[in-house]
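Asker: Using only what follows, build the 3D model:
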Amino acid sequence: MPPDAARRSDRSRRAILVAALELVEALGYSRLTVEAVAARAGVGKQTIYRWWPSKGPLLFDALVEFGPAAVDHAVGGGLDADLRRELRAVVEELAERRFDQVCRLLVHEERTDLVMLLLVPRRMALEERLHRAQRSGEVRADVDVSAAVELLVGPVYQRWFLRAAPLTGGFADLVVDLVLRALGR
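Answerer: Sure thing, here's the model as predicted:
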């Protein structure tokens, strides 16, 4: 029976994506090369260029497929605990070198559309949790949930982007405390 080309292609694709993430974490974006990814993945660089025009789109696909840990939207500790858990998860994602490197590259290349795709799952989880809080009376009914989520994640992303101060779980907790006061609890 001849080898299955589709399975071989999928194996090569996965190896390339994993190699790209490992190397961007080890070397950083500026030192990452397609040649190094090809060597680590055990493929020719022409294979990489057949699927991706440059290392930016390659890294984006790698992050989408193998990026930050699966989003756990467990609830059960009350609104305060749920928001702290979600915002701390954002901080942890941003602290991952591979996530940091790829997001910074995408921002530099003005691909905010792609950055948003990476950030949407956490944002949606926060919006859903605040909608549940509105329905249960934990948050005022007149609160604009989308704006409240911006109040939660905006300072975290700003601190990450500007590197003005350390991005920590304690900072995430402070933001949650301030936002909960603004929501009228």
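
Asker: For the rest of this, base every contact and every neighbour count on C-alpha atoms.
Answerer: OK.

Asker: And the helices in the protein, which stretches?
Answerer: Along the chain, counting by DSSP state H, helices occupy 5-27, 34-41, 45-51, 55-66, 78-95, 97-108, 112-136, 145-162, 169-182.

Asker: and this one, so I can compare the two:
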Amino acid sequence: MAAQKPAHAPTPASERPHPDVSRRSQRSRQAIYDAALALVVEVGYPKTTIEGIAARAGVGKQTIYRWWSSKADVLLEAFLDLSEQAARAAGEETYTFPDTGDLAADLKAVLRATVDELRDPKFEAPSRALAAEGVVNEQLGREFVTKLLEPSLQLYVGRLRAAQDAGDVRPEIDPRIGLELFVAPLAQRWLQRSGPISHAYTDTLVDYALHGLAPR
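Answerer: Purely as a prediction, here's the structure:
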């Protein structure tokens, strides 16, 4: 008869379940993302600190500095994660641009959604912080454009090219410049708070822009 292991005998280390380090790291990252975004909304970017993020997330400062070099880097990654979550909540892996065959309607729908996002405090505060920091922090500014702005702008480029193929936009138009006719005024008004942003405002931008882009 085989010998029985005493009930009180400790389990050998080789038989103990190993902690899932990757899952724990992901939980910590998400807590840090949530803390950074929340603090920027509550106290503003200038008063948000690595120490404050760490305390809010329940992690040590060294954990944050192991992954990021500054609060700006934390916020950028947190905002990227927030954008991805918003896309998944909408049932998409990434944002897409509608193509119903009606260019004006498609542009107005996207810009209306953009207005709603820009007026949502959880998006507005980090967006403004990153845009402002990107002006004085060249590296962050490049990353902000590359990772956040350019992918969205390329969706506009693709939709305008499809409109050119359909004969709704003149073939000699550069889509990358054409999109700025409605995106740039909205961004400037929002950043400088030079006037209200609304669905009616962006609808008007689209109408004005398409008057210039349409075939003669």
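
Asker: would you turn the helices of structure 1 into JSON lines with mean neighbour count?
Answerer: Output for these, formatted as JSON lines (neighbours: other Cα atoms under 10 Å):
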{"stretch": "helix 5-27", "mean neighbour count": "17"}
{"stretch": "helix 34-41", "mean neighbour count": "18"}
{"stretch": "helix 45-51", "mean neighbour count": "14"}
{"stretch": "helix 55-66", "mean neighbour count": "18"}
{"stretch": "helix 78-95", "mean neighbour count": "19"}
{"stretch": "helix 97-108", "mean neighbour count": "20"}
{"stretch": "helix 112-136", "mean neighbour count": "16"}
{"stretch": "helix 145-162", "mean neighbour count": "16"}
{"stretch": "helix 169-182", "mean neighbour count": "17"}
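
Asker: Look up the closest residue to residue 82 of structure 1, ignoring the ones flanking it.
Answerer: Excluding the flanking residues, the one nearest residue 82 of structure 1 by Cα to Cα, 6 or more residues apart in numbering is residue 75, at 5.8 Å.

Asker: corresponding residue for that neighbour in structure 2?
Answerer: Taking TM-score structural alignment, the alignment pairs residue 75 of structure 1 with residue 99 from structure 2.

Asker: what about that match, how many neighbours?
Answerer: Residue 99 of structure 2: 14 surrounding residues under other Cα atoms under 10 Å.

Asker: thought it was touching residue 106?
Answerer: Yes: counting by Cα atoms under 8 Å, residue 106 is a contact partner of residue 99 of structure 2 at 6.3 Å.

Asker: Not including adjacent chain positions, what is the nearest residue to residue 207 of structure 2?
Answerer: Using Cα to Cα, 6+ apart, the closest residue to residue 207 of structure 2 is residue 104 (7.3 Å).

Asker: residue contacts, that neighbour?
Answerer: 206-207, 210 (Cα atoms under 8 Å, 6 or more residues apart in numbering).

Asker: So which of those is the closest to residue 168 of structure 2?
Answerer: Among the contacts of residue 104 of structure 2, residue 210 lies closest to residue 168 of structure 2 (Cα to Cα), at 9.0 Å.

Asker: ok, now how distant is the closest one from residue 181 of structure 2?
Answerer: 9 Å (Cα to Cα, to the nearest Å).

Asker: now do residue 171 of structure 2
Answerer: Applying Cα to Cα to residue 171 of structure 2 and residue 181 of structure 2 gives a distance of 17 Å.

Asker: circling back to that earlier point, which neighbours do residue 99 and residue 106 of structure 2 share?
Answerer: Contact criterion Cα under 8 Å, 6+ apart; residues shared by residue 99 of structure 2 and residue 106: none found.

Asker: And residue 21 of structure 1? What does it align with in structure 2?
Answerer: Aligned counterpart of residue 21 of structure 1 in structure 2: residue 37 (TM-score structural alignment).

Asker: and the residue nearest to residue 173 of structure 1 when sequence neighbours are not counted, what does it touch?
Answerer: Leaving aside its chain neighbours, residue 173 of structure 1 sits nearest to residue 84 (5.7 Å; criterion: Cα to Cα, 6+ apart). Contacts for residue 84 of structure 1 (Cα under 8 Å, 6+ apart) come out as 172-173, 176.

Asker: Please pull up the equivalent of residue 84 of structure 1 in structure 2.
Answerer: In structure 2, residue 84 of structure 1 lines up with residue 108, judged by TM-score structural alignment.

Asker: got it, and residue 38 of structure 1?
Answerer: For residue 38 of structure 1, the aligned position in structure 2 is occupied by residue 54, per TM-score structural alignment.

Asker: Excluding chain neighbours, what is closest to residue 142 of structure 2?
Answerer: Leaving aside its sequence neighbours, residue 142 of structure 2 sits nearest to residue 134 (Cα to Cα, 6+ apart; 7.5 Å).

Asker: who touches whatever residue of structure 1 lines up with the one you found in this structure?
Answerer: Residue correspondence to structure 1 (TM-score structural alignment): residue 134 of structure 2 is matched to residue 106. With contact set as Cα under 8 Å, 6+ apart, residue 106 of structure 1 has these partners: 56, 112, 114-115.

Asker: could you redo the residues you listed as TSV and give each row distance to residue 3 of structure 1?
Answerer: Output for the contacts of residue 106 of structure 1, formatted as TSV (distance: Cα to Cα, whole Å):
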residue	distance to residue 3 of structure 1
56	31
112	41
114	36
115	38
